[in-house]
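S.K.: the following comprises the amino acid sequence and a computationally predicted model.
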Amino acid sequence: MVQAFVEIQGPMIEATGKLKQVVAQMQNKETEKKRTFLTLEELRPLPEDTNTYKSVGRTFLLEPKSVLVNEQEKKLMDSENAIASLQVI
């Protein structure tokens, strides 16, 4: 009986570790999704001629609003797809 428990314990520990890893990845993607959504909510009402800047490391680059909105929308879709794929696992 003890031997059966020991045999099952290894896979159980491995499965628990993988589950924790997937949960952490989902939380990270949810946080990224929220941040991206809030950024889009701030960008959309701005006039098209507004100077917008993209952060690249320590530098800020002047970018048209449309480029930033497109990047944020793509990032939002990527986050949603990643969350959906993690939920399937």
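M.R.: It's in.
S.K.: only C-alpha atoms from now on, for both contacts and neighbour counts.
M.R.: Will do.
S.K.: what sits against the residue lying closest to residue 26 once chain neighbours are set aside?
M.R.: In this structure, residue 26 finds its nearest non-sequential neighbour in residue 83, 5.9 Å apart by CA to CA, 6 or more residues apart in numbering. Counting by CA atoms under 8 Å, 6 or more residues apart in numbering, residue 83 makes contact with 26, 29, 30.
S.K.: now do the residue nearest to residue 50 when sequence neighbours are not counted against residue 78, distance only.
M.R.: Once flanking residues are discounted, residue 50 sits nearest to residue 65: 7.0 Å by CA to CA, 6+ apart. Distance, residue 65 to residue 78, using CA to CA, to the nearest Å: 20 Å.
S.K.: structure two is appended below for comparative analysis:
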Amino acid sequence: MRNKEGEKKRAYLTLAELRQLPDNTNTYKSIGRTFVLEPKSVLMNEQEQRLKDSESAIAALQASKEYLEKQKAEVESNLAELLQQDPGLAQQIMSMSVM
């Protein structure tokens, strides 16, 4: 999520800078170590798409995180209930050594 938030912020800041430029300004796209002349509109469309992609990825990751947190809480609850029902099992688990 942090990576996608960083991408989103870079796209937003780049768009903000591109919007300030006049339409006839030469703009360049970085491809590796090379810079290619591109129309301002193409660069703006690419940044807007990156912004949208990042937002949708962040939303999907957030939903996945919430689902996994619910699953974790459910497993912890089930384990706690199991250990309460059988104290001997809890002692046996605690006596096991981790390899």
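M.R.: Alright, I've got the coordinates. Not measured: the values here are computed from a predicted model.
S.K.: quantify their similarity with the TM-score.
M.R.: TM-score for the superposed chains, counting by TM-score structural alignment, normalised by the length of structure 1: 0.71, backed by 64 aligned residues with a CA RMSD of 0.4 Å.
S.K.: structure 2: which residue goes with the residue nearest to residue 26 of structure 1?
M.R.: Under the alignment (TM-score structural alignment), residue 83 of structure 1 pairs with residue 58 in structure 2.
S.K.: in terms of neighbours, single out the busier of residue 65 and residue 78 of structure 1.
M.R.: Set residue 65 of structure 1 next to residue 78 and count neighbours by other CA atoms under 10 Å: residue 65 wins out with 20 against 14.
S.K.: what residue in structure 2 is paired with that one?
M.R.: Residue pairing (TM-score structural alignment): residue 65 of structure 1 is matched to residue 40 of structure 2.
S.K.: which parts of structure 2 are strands?
M.R.: With DSSP state E as the criterion, structure 2 has strands at 27-31, 34-38.
S.K.: with distance to residue 65 of structure 2 and mean neighbour count added, can I get these in TSV?
M.R.: Listed next are these as TSV, based on distance: least, CA to CA, whole Å; neighbours: other CA atoms under 10 Å:
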stretch	distance to residue 65 of structure 2	mean neighbour count
strand 27-31	34	13
strand 34-38	38	10
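S.K.: can you put those strands in TSV and add distance to residue 11 of structure 2?
M.R.: What follows is the strands of structure 2, written out as TSV (distance: least, CA to CA, whole Å):
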stretch	distance to residue 11 of structure 2
strand 27-31	13
strand 34-38	17
